[in-house]
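Chemist: missing the sequence, but the structure's below:
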């Protein structure tokens, strides 16, 4: 139980400290954003959770190669929590060298373009996988 609490605490600390947020006045109005689980606008975050309901899917150590109004692409470590039959945070699996693409921005508050879709590509045991889903 203590190990699970430590992993959860570390994940929360990383989500608070590991994300990069840039005020909207520093970037063009049509700049793309991704939302944190607390609905904070993030630009080029090194760490962000992709499934806020269960925290079972996240990107860590992300380096962005491009970030624009319509798409953002980068590489990082995909973290996946096995959720069968229930999510077990202590057993998160990481897949290094995961390609991440954010796309399909929607307009929020009249000007903010929030990325609404993510595509992840990674290799596990020599086999290539692609995961594509909406961001909530």
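Modeler: Nice, thanks for sending it over. Small disclaimer: the values here were computed from a predicted structure and weren't measured.

Chemist: contacts, neighbours, all on C-alpha from now
Modeler: Noted.

Chemist: what about the helices in this protein?
Modeler: Taking DSSP state H, the helices of the chain run over residues 2-17.

Chemist: Put this next to the first one:
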């Protein structure tokens, strides 16, 4: 009786140990979809960033208060603020103004030869209301890689 109980306990323990490792092995052998990222000015991959610098050279245009409603394989969408320097009378003396904006990232492509990360290649900013002077309602930017 005792020998049977010991064998049953040992078998149960081995099954408990083996189950997680075999489950993780099958999960690891299954192909996973690549991560989607947006690459910032410093070539860092970001997922659902709270802010994003558009004008890398001088910092005169950036997105802030981003709230992402979608982050998928084909596109990412958010709402937030487009903060733009009016550069009047020149950029160093200009003032920053915020405009409500709808953001879309799309055109994902493999980033820097890394198979697990694909970067969104295009950024679209749509202004549902007020927008910077001399700016169309929708602006599209090809993002760097």
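Modeler: Yes, it's here. Source: prediction; values computed, not measured.

Chemist: Tell me who's in contact with residue 51 of the second structure.
Modeler: For residue 51 of the second structure, the contacting residues are 62-66, by Cα atoms under 8 Å, 6 or more residues apart in numbering.

Chemist: Quick one: map it onto the first structure.
Modeler: Under the alignment (TM-score structural alignment), residue 51 of the second structure pairs with residue 47 of the first structure.

Chemist: Do I have it right that residue 56 of the first structure meets residue 83?
Modeler: Yes - applying Cα atoms under 8 Å as the test, residue 56 of the first structure and residue 83 come out as touching, 7.5 Å apart.

Chemist: Which of these two has more residues huddled nearby?
Modeler: Neighbour count, other Cα atoms under 10 Å: between residue 56 of the first structure and residue 83, residue 56 has more, with 19 against 13.

Chemist: Burial check on the corresponding residue of the first structure for residue 62 of the second structure, number of neighbours?
Modeler: In the first structure, the residue paired with residue 62 of the second structure is residue 58, using TM-score structural alignment. Residue 58 of the first structure has 21 neighbours, counted by other Cα under 10 Å.

Chemist: Find the nearest non-adjacent residue to the spatially most central residue of the second structure, please.
Modeler: Compute the mean C-alpha point of the second structure, and by Cα atoms, centre = their mean the closest residue is residue 47, 2.7 Å away. Closest residue in space to residue 47 of the second structure, ignoring its immediate chain neighbours: residue 37 at 5.1 Å, by Cα to Cα, 6 or more residues apart in numbering.

Chemist: quick one: contacts for the residue in the first structure that that neighbour lines up against?
Modeler: Alignment note (TM-score structural alignment): residue 37 of the second structure maps to residue 33 of the first structure. Residue 33 of the first structure makes contacts with 41-43, 112-115, as judged by Cα under 8 Å, 6+ apart.
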